[in-house]
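[1] Turn this into a model:
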Amino acid sequence: MIIAAMVGSALTPVGAMAQGVEAAEAPETAGDIIVTAQRREQRLTDVPISISAISQETMQNQQIKTTLDLPKLVPGVEVSHNGVWVTPTIRGVGSRVGENSVAQYIDGVYIPNPVSALSEFAAVERVEVLKGPQGTLFGRNATGGAITIITPDPKIGEVEAQGSAFLEERNGWGGTGYVSLPIGDKFALSISGNYRESDGWIKMGVNNIVGGSQPVPAGTPLNAVKHSGQRVKLRFNPDADFDAILTFWHGKLNDSGATVYPAISNQLLGGDVDLPPYRAFVGFVPTNDVEFTQYSLKWTKHFGDTSLQSTTAYRKDDNFINVDVSQSTIAPVQATWASTQKTFSQEFVLNSKIGPLDAVAGLFIYDDRFVKEYIGAFHHQDTFSVAPFIDLTYNITDNLRVIGGLRYTYEKRSFTYDAFDGSVFFKSDKSYNNISPRAVVQYDLDDRSNVYASFSQGYKSGLFNTDATGLVSPDDLAAQPLNAEKLTAYEIGYKRGSRFLNLSLAGFFYKWENIQTNRYVNGNTVAQNAAEGEIYGGEFQLTVNPTNYLSIFVNGAVMHGRFTKFPDGNASVQGTAGDLYDLNNPVDPLVVNVSQDWKGLRLLNAPDLSINGGFNLDIPVGNGTLTLTPNVKYSSRFASNGILLDTSGKNLLERGSEVLVDMSVGYKIGQFKVSAYARNLLDNNFYSEPNYNALGYYGLWNEPRTIGARIEFKY
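    Next up is the predicted model:
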């Protein structure tokens, strides 16, 4: 089987596509893939929204294990992993404050916690990446877009089974399993599971510093991981008009990954630090434990050309972290917190077709209770939101259609700060309202191509800062609620799909207001709104299938994303415990932070150029097929976590241009496939997450070359 590992992103907020093609078996084109980006099943070609649809086999071939790997196939997408937070960014739009600006859904259930967004892509049917603000159809904090993960439903009357196992360097091993069994002629049950562990790639360094110590033996793994998950689905399908699926999902992530801070420059260590690559100093091995449990019930009832779908879900996330932020062996600085998040959501979606009109209407209800135990206090944030929405498609002719949509959102946030000893207590609350519109004109040039123009808006609710410490009243700077983010997007695009050639082009312009970000004042985290940003650019995706055995893809994004107004950015400081220092003058301490004007600086996770490409080649050999699947990703320089300017105006946290090459070679015979693979084949080494705190600046090393082997079966 040939699968074009394409997934570009080609059109946007309301008109684009990226495609996955099964060239050897598909009688049509990538555009015949069915997606649900407009809350109903449609051909990918027919959807005027920028989509990257990644199949299960493509994810295996291209080493797509978690959200962190999506940039390998989707240009314009970057994913930051700093500390415990996983922050997807689409076309420069993303935020590490509160919930992500790119919403994530699994089987239609919204996932609010940016920590558990790291969970594995196991037993997944496909992943859809929607670009641009999804204010109407996926409106929950989707200013940047949405990532929707679809897992297989059990089949009535059919038996299905598949599994995989792998071994790789640094004691990496694991696997996945999935089985679906019929229970009579109306019920079916599926069970899936996944497990992965590895020693990681950061180890404790050898301490040669005078006066230092070796509290952790040199060579001890510092970012080891263990991921596991189980999902059970029970399906009830009594007739063609009713279908219900009850799901239980549980997962554990023991992943200290990005909580290790290899120092680049550190005041405790006397300034610049000369550590070998993939080594760090810590006073103890860090811990980051995540556990989540989710229950959901989805049912659909058909009434002729009308259907009603209900999705009810309850989710509980627990997170415990214990890290040494000193980046040294001289004076460990322990940071510990524990958080619990309980979320209930209910959504109704009504689909109806009335002559030339296709209508989608719905209601989303959301209740979230978050509590964090951090530095002597409990931080509570309670959220209640209700959002009705409607999206109408009117077919003026067989070739011309217009789309209009609206979502109204009401949200109330309550923040409570309660000290352990009861000495400090206060409560604040704030309400937010928004109307997000969508308008599209789409014209079909023929059955396989169309052009479109779109306007859309996205909205991310305001919130309170649950990372602040030492608060004494609601008047404190760090206790002030943030304003809501708002993004307005314009786009024009073209897409064409045929058996031989798939091409999609798009040009876009964004205006981003009230950007939510963090600022550090006297060692405290202060959430703030960063005024305005502007993003414009273009994207392309090209997939060529010259034969049934070869598919070649190239995807690219050219983008200009800059702050257009931000007079009070983060301070350019370093320091020892309790004192702050000018980065270029570590002798004289500063009393307070120094604000900087960030106007004209590049937005975070917004490289000016990103390209990925590769091919999928199937060669008949003996009784089986040899498959070769390389992938190359390039991105120009950008900053993933923050801005730290030196006196010349250079951002010390910017990453340089990067090239990553992955490769997979497999042999498939019957129901089995064995593969050898390499991630970062050229062993390109760089700091993937440069950042800073009051002690200095540091950078998490990217994953070095990793070679492994995998076996798969499918029944």
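[2] rest of the way, CA atoms for contacts and neighbours
    Will do.
[3] The residue lying closest to residue 28 once chain neighbours are set aside: neighbouring residues, count only.
    Spatial nearest neighbour of residue 28, chain neighbours left out: residue 499 (5.9 Å); criterion: CA to CA, 6 or more residues apart in numbering. By other CA atoms under 10 Å, 19 other residues sit near residue 499.
[4] Confirm that residue 499 sits in a strand.
    No - per DSSP: H, G, I helix; E, B strand; the rest coil, residue 499 lies outside any strand segment and is coil.
[5] With residue 628 as the reference, measure out to it.
    21 Å (CA to CA, to the nearest Å).
[6] distance of the closest residue to residue 377 other than its chain neighbours from residue 481?
    Sequence neighbours aside, residue 419 is the residue nearest to residue 377 in space, at 4.1 Å (criterion: CA to CA, 6+ apart). Note on residue 419: its distance to residue 481, by CA to CA, is 19 Å.
[7] Another for comparison:
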Amino acid sequence: MKKFLLTGAAILCACVPFSVQAQTAGSAADPIDDQEYTGLDDIVVTAQRREENLQRAAIAVSAVDGETLTEQSITQATDLTRLVPALQIAPASSFTQIYLRGVGTFGANAFAEQGVAFNLDGIYLSRPAAPAGLFYDLERLEVLKGPQGTLYGRNATGGAVNVITAKPRLNETSGNLTTEYGNYDAFKTSGAVNLPLGDRFALRLAGQMAQHDGYFSDGYDDEDTWAVRGQLRGEFSDRLSAILSIDYADVGGMGSGGTILPLVDGDNRLGPSDPRVIAAYVGRPPTAPVPQIIARNDGYQDNTFFGISTTINADLGFAQLTVIPAYRKTDLDFRGYASSFLIDIEEQSEQSSLEARLSGTVGQLTWVAGAYVFSETVDANQRFDQGSNGTRILSDLGTDSTAVFGQATWSLTDRFRVTGGLRYTKDEKSQVTEAHTLPFVGFVPGVFPLVPIILDLRSDVAADIDFDKVTYKAGVEYDAGDASLLYATIATGFKSGVLFPAQVNGFSAPESMVAYTLGSKNRFFDNTLQLNGEAFLWDYTDQQVSHLGPVQVASTPGGPIFGPIYLTENAGAATIAGLELELVYQPTASDQFSANLQYLDATYDELKYQAYSTTGAAPAIGCPITPTTLTGASATARIYDVDCSGQPLVNAPDWSLQLGYVKTLELEDRGRLILAADTRLESSRYLSLDYLEQGRQDGYMMSNARVTWETPSGNLAITGFINNIEDELVFANSSQSPAKPGVIYNQIRPPRTYGLRLSLRM
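    Model prediction:
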């Protein structure tokens, strides 16, 4: 590891010139000639709780502006994967699984919590289903890599995804409308209107509707979303302002889909209720008369999301005060089939949070200090059924979190600065759960036709558990030139333990991360070339691994009985090291090249867990397994120890490369023509802890292209686009049937899509 860090340091230091002349930013889209061209645009971010040029922020962050999100037809969180190489986002029924450099959460139930925080305008969204109906009228997206906490309300192990909405503008009447139509009967429209209300108030209303038919043969993997957002801004004085925001989203349709392998048929993707898939499924052992669940095309999702928040900013003279009270409510009601694994969930959650921050500058010291209070309740009714084995879980879950945090940067010289930050977090979690394990144990004797016997093993679990932790950040940064920055940081983060329904030890311990980063940000050649680099080493301990495994569900004189529950346990420890290089080259006002390369070496130092087999047969896992003497919920069930130490982390490809090119052709009084293309190349990666070939995505290349004609004013644009030109079949997720070992169910990213887009601005 020392050799790796020294090599990374050498590469990054080689990027830093002794002196680079600073330039002002220009816009490549403006109709200017090369003599007036002044170089690359600056991007302003708030990743460190203050507005600053992305190139001057001494942190590992990627930013995507709102216009790019629209051009790439981003309407849901899973679409973000094709924009940021470090990011992997996959659907899991109505939930969303976010991975960043191999750190994330595979969990897909009411107990799950993300390892990568998702924030909307600085407000942490706790539920894995929450990143829905948000991707419209955005200012930008920020992806922060590595532990967060000393500047943010909620701690995160692997990083944070920040969605920043467009805000109301004073004394401005403006609006925009974007509508597109494409194959799969896709229709998407979004727009916003900004209205001044006198000199000190402004109102911004925005909305979105996105629909398309299912990508699978039986109609699954469709989209049917509509959402609205209203924001009222008030400048009450030169020292006091506030923004009130209210948003609502409705996510419907049949929901995500997939198929058992190897039943994928190119353009005709065979969904879970397709007769060909059902025939293959029922033919896998155990077969009838053992009870079977047959997937149907009655899957649905009827999920609603509501949020209200206020961001208050006050100038106190000695400091700036920011206060953000927020409330969010999520109602989930969905049914889906992972192959023939029925998932039927109703969940209502409410969260409220209050964050207060003071920030200021005193001489050479820039500082931020804050406090955070978070409370959440979750009422969930979850049913998971495979016919020969089922689970029903009714839970009341609660989380109360409090934290204080602060960070300061001291300028020792005009070029050299040091940063330090601390955070104390205390989380209190509780559950009152009624869990039913429903194993098939045989048939009623002497009765024909056969009547299966399904036991009902009930567990009542009540738990209250506290977790607390002090985390820190320390760093140095040096201006190696007028347009060059060199920085190094060490940061720690943790995610508190996760509850699950077990009679004994129904919770995991916290997971922890120590992240070392060495980075450099540079502009060269009269502000036309941007080259940023980062070397990182993450020490990941007590990793929380979510999977279907055994927990104690009953006690008998002969000993405990174990049943299968989707649990989260501390099964892993890993070392994650890598390099990321980002290049943007804009030699003229009409040409821009971009490249983003990530190399990742993410390996488990230790990964040990237990697998539950309802049939007793050895589970299909690509790691050494050993039978145990634990007693399962049925006579045939067996429990196995699994050791996957030395395997790579899931969703962590060794190589990811993003390439792009934009060409602008000026047509004088006829407007301009913009030609754009981008591609993502990625090496192979595993998608689940089973480490099976059918659960591995091979290396692939996926490309997109678009042609846009704009009027001279830029107020009207017409775009033709095509995404996934290769029609590449790329797996997004993978799971194994607990009832039928070796039956692998994979979800798939969208196929080739194309269409026309009309954009209006006023």
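[8] Can you give me the TM-score here?
    The TM-score (TM-score structural alignment, normalised by the length of the first structure) is 0.86; 651 aligned residues with a CA RMSD of 2.7 Å.
[9] ok so, going back, what is the burial count for the residue nearest to residue 377 of the first structure?
    For residue 419 of the first structure, the neighbour count with other CA under 10 Å is 20.
[10] so it touches residue 374, yeah?
    No - using CA atoms under 8 Å, residue 419 of the first structure is not in contact with residue 374; the gap is 9.7 Å.
[11] what about whatever residue of the second structure lines up with residue 397 of the first structure, which SS state?
    Taking TM-score structural alignment, the alignment pairs residue 397 of the first structure with residue 413 from the second structure. Of the three states, residue 413 of the second structure takes coil under three-state DSSP.
[12] How about the contacts made by residue 413 of the second structure?
    Contact criterion CA atoms under 8 Å, 6 or more residues apart in numbering gives no residues in contact with residue 413 of the second structure.
[13] Quick check: the gap between it and residue 528 of the second structure.
    From residue 413 of the second structure to residue 528 of the second structure the distance is 28 Å (CA to CA).
[14] what does residue 692 of the second structure give?
    Residue 692 of the second structure is 46 Å from residue 528 of the second structure, by CA to CA.
[15] These two: which has the busier surroundings?
    residue 528 (21 against 18).
[16] Which residue lies nearest the spatial centre of the first structure?
    residue 88 (3.4 Å; CA atoms, centre = their mean).
[17] And the strands in the stretch 1-150 of the second structure?
    For the stretch 1-150 of the second structure, the strands defined by DSSP state E, counting those that start in this stretch cover 44-45, 52-53, 61-65, 87-92, 95-100, 103-104, 116-120, 123-124, 138-145.
[18] next structured bit after the longest one?
    From strand 138-145 of the second structure onward toward the C-terminus, using DSSP states H and E, the following helix or strand is strand 159-165.
[19] next structured bit after the top strand by length along the second structure?
    Counting residues, the longest strand in the second structure under DSSP state E turns out to be strand 559-588. The first helix or strand that comes after strand 559-588 of the second structure along the chain, using DSSP H and E, is strand 591-613.
[20] So which bits of the next helix or strand after that next one are buried?
    Downstream of strand 591-613 of the second structure, the next assigned helix or strand under DSSP H and E is strand 625-627. Residues residue 625 are the ones in strand 625-627 of the second structure that count as buried (16 or more other CA atoms under 10 Å).
[21] Packing partners of the following helix or strand past strand 625-627 of the second structure?
    Downstream of strand 625-627 of the second structure, the next assigned helix or strand under DSSP H and E is strand 631-632. Applying 3 or more CA pairs under 8 Å, 6 or more residues apart in numbering; DSSP states H and E, we find strand 631-632 of the second structure packed against strand 559-588, strand 638-643.
[22] Kindly recompute the last result at 7 Å.
    strand 559-588 (3 or more CA pairs under 7 Å, 6 or more residues apart in numbering; DSSP states H and E).
[23] next one: the strand it packs on to chain centre, how far?
    Computed by CA atoms, centre = their mean, to the nearest Å, the chain-centroid distance of strand 559-588 of the second structure equals 12 Å.
[24] now that strand and strand 591-613, what's the angle there?
    Orientation note: strand 559-588 of the second structure sits at an angle of 170 degrees relative to strand 591-613 (axes from the mean of the first three to the mean of the last three CA atoms, to 10 degrees).
[25] Please enumerate the helices of the first structure.
    Remark: helices assigned in the first structure by DSSP state H are 56-61.
[26] Of all the strands of the stretch 1-150 of the second structure, which one is nearest residue 761 of the second structure?
    Evaluated over the strands of the stretch 1-150 of the second structure, closeness to residue 761 of the second structure peaks at strand 138-145, with 14.8 Å, by CA to CA.
[27] average offset between that closest one and the first structure?
    With mean CA distance after the TM-score superposition for the first structure, strand 138-145 of the second structure departs from the first structure by a mean of 0.8 Å once superposed.
[28] That strand maps to which residues in the first structure?
    Strand 138-145 of the second structure lines up with residues 124-131 of the first structure when matched by TM-score structural alignment.
[29] That stretch: which residues count as buried?
    For stretch 124-131 of the first structure, the buried set under the neighbour-count rule, 16+ other CA under 10 Å, comprises 124, 125, 126, 127, 128, 129, 130, 131.
[30] cool, and stretch 412-427 of the first structure?
    Of all the residues in stretch 412-427 of the first structure, those buried under the rule 16+ other CA under 10 Å are 412, 413, 414, 415, 416, 417, 418, 419, 425.
[31] Pull the most distant pair out of those residues.
    Greatest spatial distance among these (CA to CA): 412 and 419, at 23.4 Å.
[32] Need the counterpart of residue 496 of the first structure in the second structure.
    Using TM-score structural alignment, the equivalent of residue 496 of the first structure in the second structure is residue 522.
[33] So that match is in contact with residue 485, correct?
    Yes - the criterion here is CA atoms under 7 Å, and residue 522 of the second structure meets it with residue 485 at 6.4 Å.
[34] Per the alignment, name the residue of the second structure opposite residue 534 of the first structure.
    By TM-score structural alignment, residue 534 of the first structure lines up with residue 575.
[35] what sits against its match?
    For residue 575 of the second structure, the contact set (CA atoms under 7 Å, 6 or more residues apart in numbering) comprises 538, 539, 540, 602, 603, 604, 605.
[36] tally of neighbours for the closest residue to it other than its chain neighbours?
    Spatial nearest neighbour of residue 575 of the second structure, excluding adjacent residues (CA to CA, 6+ apart): residue 539 at 5.0 Å. The number of residues packed around residue 539 of the second structure, counting by other CA under 10 Å, is 15.
[37] same check, this time on residue 67 of the second structure
    By the criterion of other CA under 10 Å, residue 67 of the second structure has 12 neighbours.
[38] Against residue 712 of the first structure, how distant is the one in the first structure that sits across from it in the alignment?
    When the first structure is aligned by TM-score structural alignment, residue 67 of the second structure is paired with residue 57. With distances taken as CA to CA, residue 57 of the first structure is found 11 Å from residue 712 of the first structure.
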